[in-house]
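Participant: here is a sequence together with a model predicted from it:
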Amino acid sequence: MPSSIFLMGPLLARFGEVILSKPGGCVIGQRPIDFHLRGMRALGADIREEHGYIQCTARRLAGTSITLDFPSVGATENMLMAAALADGETVIENAAREPEVEDLANYLIACGAKIEGAGRDTVVVRGCSRLSGTRYRIIPDRIVTGTIMLAAAATRGDVTLYGTCPEHLGAVIQKLRDSGVRVDVDRDIIRVRCEDTPNAVDFRTAPFPGFPTDLQAPFMAFLATARGTSVIHESVFEARFKHVDELLRMGADISVDLRTAIVRGVRQLSGATVKASDLRGGAALLVAALAAQGESEVEGVYHIDRGYQFIETQLSALGANVERIDV
């Protein structure tokens, strides 16, 4: 899993050495770990890559200043965890602003870390000698929230979600409203209602607070039956349209040119046997299957399980006719 790279920063800071296998994950384009390695080297780590493994050593990490070439969420979080126990001050410029970064920083602060500016472009970490245990409640998963919102809209449903963070989904909520879907927000409650055929909308994925790349595929599934033609530009990952071929099997009218997808809305999708090739693409196939006429089978659900806990239970509770079949 790509998440394995997140062990590098905290283990290196705590034990002075860590050996990791090079991470894998969904095949959605290049996901280089150069930003992570560069950050650890800037903090004073010696890194060697041999035979598919990464060996990092450091007698003691030291504060530094680094500017990320791209506001990478993973690299920002790895540096936050490593710098929290480093000597001196670390300044991260062009840091990722995603809610998950800010939430991690708040958790580290609750453990005793000294961090300022999380959620902004520049983050300052003043290293301390040790962290302590704490109790902490993490933020709701905005991608799971957004996926259920899109499933409700795609099926012309009426769903109310509690315990959400609407401010983390501003771009998605706006695009749903632009398409004609009614989205009402009240503190931590989001209600999604779609009574008529939605209108086509265009969007471009971008780092937060832009439209999240992780909801590009589910939103495409929603737009597959919208009125008109939508244009989607994927600016984060260059190979994140693998779900398009499967949507075509369900009757969608979509064409792809490099990083741009043209979605021409059709009246109705039809059930088919499709296969998930990655996490968010698999979620898109679920959204499409719920909206399609007839029965669909989605294979490769182990991809979906990496990002959604008991998704079939959640959808069934909302009235979906869905079941998991163990083959």
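Facilitator: Nice, I can see it. Numbers count the residues shown, from 1 in each chain.

Participant: alpha carbons only for contacts and neighbour counts from here, please
Facilitator: OK.

Participant: what is the burial count for residue 46?
Facilitator: Residues contacting residue 46 under the criterion other Cα atoms under 10 Å number 15.

Participant: ditto for residue 318
Facilitator: Close neighbours of residue 318, defined as other Cα under 10 Å, add up to 15.

Participant: residues contacting the nearest residue to residue 290 once chain neighbours are set aside?
Facilitator: Nearest non-adjacent residue to residue 290, counting by Cα to Cα, 6 or more residues apart in numbering: residue 155, 6.6 Å away. By Cα atoms under 8 Å, 6 or more residues apart in numbering, the contact list for residue 155 reads 194, 290, 291.

Participant: in helices, which of those fall?
Facilitator: Using DSSP state H, the subset of the contacts of residue 155 located in helices is 290, 291.

Participant: turn the contacts of residue 155 into a markdown table, including distance to residue 21 and neighbour count.
Facilitator: Shown next, in a markdown table, are these (distance: Cα to Cα, whole Å; neighbours: other Cα atoms under 10 Å):
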| residue | distance to residue 21 | neighbour count |
| --- | --- | --- |
| 194 | 46 | 22 |
| 290 | 38 | 22 |
| 291 | 40 | 24 |
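
Participant: helices of the stretch 151-300 of the chain, start to end?
Facilitator: All helices of the stretch 151-300 of the chain, identified by DSSP state H, counting those that start in this stretch, fall at 170-178, 216-223, 243-249, 279-291.

Participant: same question, the stretch 1-150 of the chain
Facilitator: For the stretch 1-150 of the chain, applying DSSP H, counting those that start in this stretch gives helices covering 8-15, 34-42, 73-83, 99-110, 142-154.

Participant: need those in JSON lines with distance to residue 245 and mean neighbour count, can you?
Facilitator: Output for the helices of the stretch 1-150 of the chain, formatted as JSON lines (distance: least, Cα to Cα, whole Å; neighbours: other Cα atoms under 10 Å):
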{"stretch": "helix 8-15", "distance to residue 245": "36", "mean neighbour count": "21"}
{"stretch": "helix 34-42", "distance to residue 245": "31", "mean neighbour count": "20"}
{"stretch": "helix 73-83", "distance to residue 245": "29", "mean neighbour count": "25"}
{"stretch": "helix 99-110", "distance to residue 245": "31", "mean neighbour count": "19"}
{"stretch": "helix 142-154", "distance to residue 245": "19", "mean neighbour count": "24"}
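
Participant: one more structure, for comparison:
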Amino acid sequence: MQKLEVFGANKLKGQIKISGSKNASLPILAATLLSNKKIILKNLPKVRDIETMLALLQSLGSKIKLDKNKTIIDNSKQNKKFASYNLVKTMRAGILVLGPLLAKHKSAKVSLPGGCAIGTRPVDIHLKALSKLGVKYKIDQGYVIANAPKGLKGNKIKFPKISVGATENLIIAASFAKGTTILSNCAIEPEINDLVNFLKEMGCNIKWISKRTIKIIGVSKIKEISYSVMFDRIEAGTYLVAAAVTEGNLRISNIVPEIIKTEINLLKKLGSKVMIKKNEVQIIGNRKIKNTKITTAPYPGFPTDLQAQIMVLLCKANKSSIIKEDIFENRFMHVAELNRMGARISTNGNKAIVEGNINFAPAELMATDLRASVSLILAALTAKGKSVINRIYHLDRGYENIEKKLKKVGAKIRRVN
């Protein structure tokens, strides 16, 4: 099994070009199932989750051709409706094929993602909302078996809580439903806007009518299009924190700074110097880091996907800080590993108290999930000596060429078998 060796402590200097967004690409790839024509997608990141989603589309009958910087998807003969556990188990986004399959074929059998029990998990929100479009479903042996014999029919649906995945699934499904659908209490992440822009270019009739309410009039025909996916704002945020934590000087390019305003403002408040240009941000880290209180929240709040990374920076703050995790119930798994490196972090339910003024010591570490793995790299970059990070397959799900990008700006990091 592969692992990373990281030799700290160097200040990172130079430019990092941000890849396409994993979290925007996944729903867009699912939405291509609506089409029976060719779709060309540009700027897809080369990460494991995208490979898995492409394999899932192929298993459903999509023809996929990879051509340098573009992916050509031909769904003219797409006719299968079964998404197997083997392909869905490693990523929650697998459930996003349910909406388009039901819209196009009126039935589908899709594995529950990652073997999660249905209960109060977010998948429940997807299914209850789809049932309001006329879908009948049951859960059997870890699969959602769903059908809509008369096709999907538009309706008014209010999500009980903000859910990115459920918003995406319903926008895609409603685009092909008969009549008008009004979705309220929607998530408004930039990745959802990217999905909406993609569907509109295909010929779907979608319009935001207030901040969290969207109106969709179903269509039956769509166009052949070429579309470029937005930048990865979590990757951009990760490298901004990397510059701050190593007291480095990085230019983060191929981005839209306005989209990551919350993260930029927080880093400024903590002491980093940030200069904003059209498609680029330059960040210079400061030795003196201020403490703060952060609560993760749906966009435009502070993203849960950057909580582990910012925690590393707060370990170096002048006083103690508090992080409240309000999105996921089990997202402090990186704390134990950071404490093994000398951090002083205690957790109580969804709150973490981060004592400041620490210097990380090198250690052998274990990655527990995608964002936790990258937080360990950030800590290791500041520790004098060699750290080893095991189970980096988590990392490869969401970061394209991370060690190459870090090496280019002065990090000493290598992948070993």
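Facilitator: Received, thanks. Everything numeric in this text was worked out from a predicted model, so none of it was measured.

Participant: what remains of the contacts of residue 155 of structure 1 once you look at structure 2?
Facilitator: Checked against structure 2 using both residues aligned by TM-score structural alignment, their matches' Cα atoms under 8 Å, the contacts of residue 155 of structure 1 keep these contacts: 194, 290, 291.

Participant: and the counterpart of the first one in structure 2, what does it touch?
Facilitator: Taking TM-score structural alignment as the criterion, the aligned counterpart of residue 194 of structure 1 in structure 2 is residue 285. With contact taken as Cα under 8 Å, 6+ apart, residue 285 of structure 2 is in contact with 243, 244, 245, 246, 247, 248, 249, 271, 272, 273.

Participant: if we use 6 Å, what do you get?
Facilitator: Contact analysis of residue 285 of structure 2 by Cα atoms under 6 Å, 6 or more residues apart in numbering lists 243, 244, 247, 248, 272.

Participant: nearest to residue 261 of structure 1, of the contacts of residue 155 of structure 1?
Facilitator: Relative to residue 261 of structure 1, the closest of the contacts of residue 155 of structure 1 is residue 291; by Cα to Cα it sits at 20.3 Å.

Participant: which residues are in contact with that closest one?
Facilitator: Residue 291 of structure 1 neighbours (Cα under 6 Å, 6+ apart): 154, 155.

Participant: what's the answer for residue 152 of structure 1, then?
Facilitator: Counted by Cα under 6 Å, 6+ apart, residue 152 of structure 1 has zero contacts.

Participant: please pull up the equivalent of it in structure 2.
Facilitator: Using TM-score structural alignment, residue 152 of structure 1 sits opposite residue 243 in structure 2.

Participant: any idea how far its match lies from residue 259 of structure 2?
Facilitator: The spacing between residue 243 of structure 2 and residue 259 of structure 2, counted by Cα to Cα, to the nearest Å, is 19 Å.

Participant: what's the answer for residue 202 of structure 2, then?
Facilitator: From residue 202 of structure 2 to residue 259 of structure 2 the distance is 24 Å (Cα to Cα).

Participant: ok, residue 187 of structure 2 next?
Facilitator: 15 Å.

Participant: and for residue 268 of structure 2?
Facilitator: Taking Cα to Cα, one finds residue 268 of structure 2 at 16 Å from residue 259 of structure 2.

Participant: who has more neighbours, the two?
Facilitator: Taking neighbours as other Cα under 10 Å, residue 268 of structure 2 and residue 259 compare with residue 268 leading, 19 against 15.

Participant: how about the equivalent of residue 129 of structure 2 over in structure 1, nearest residue that isn't a chain neighbour?
Facilitator: The pairwise alignment with structure 1 assigns residue 129 of structure 2 to residue 39, based on TM-score structural alignment. Nearest non-adjacent residue to residue 39 of structure 1, counting by Cα to Cα, 6+ apart: residue 79, 6.3 Å away.

Participant: that neighbour -> structure 2?
Facilitator: Per TM-score structural alignment, residue 79 of structure 1 is aligned with residue 170.

Participant: quick one: the strands in the stretch 151-300 of structure 1?
Facilitator: All strands of the stretch 151-300 of structure 1, identified by DSSP state E, counting those that start in this stretch, fall at 158-161, 182-186, 189-193, 203-204, 229-233, 253-257, 260-264, 273-275, 297-299.

Participant: for those, which one sits closest to residue 129 of structure 1?
Facilitator: Nearest to residue 129 of structure 1 among the strands of the stretch 151-300 of structure 1 is strand 189-193; the distance by Cα to Cα comes to 40.5 Å.

Participant: tell me the buried residues in that closest one?
Facilitator: Neighbour counts using 16 or more other Cα atoms under 10 Å place 190, 191, 192, 193 of strand 189-193 of structure 1 among the buried residues.

Participant: turn those into JSON lines, including distance to residue 23 of structure 1.
Facilitator: Putting the buried residues of strand 189-193 of structure 1 into JSON lines (distance: Cα to Cα, whole Å) gives the following:
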{"residue": "190", "distance to residue 23 of structure 1": "36"}
{"residue": "191", "distance to residue 23 of structure 1": "38"}
{"residue": "192", "distance to residue 23 of structure 1": "37"}
{"residue": "193", "distance to residue 23 of structure 1": "40"}
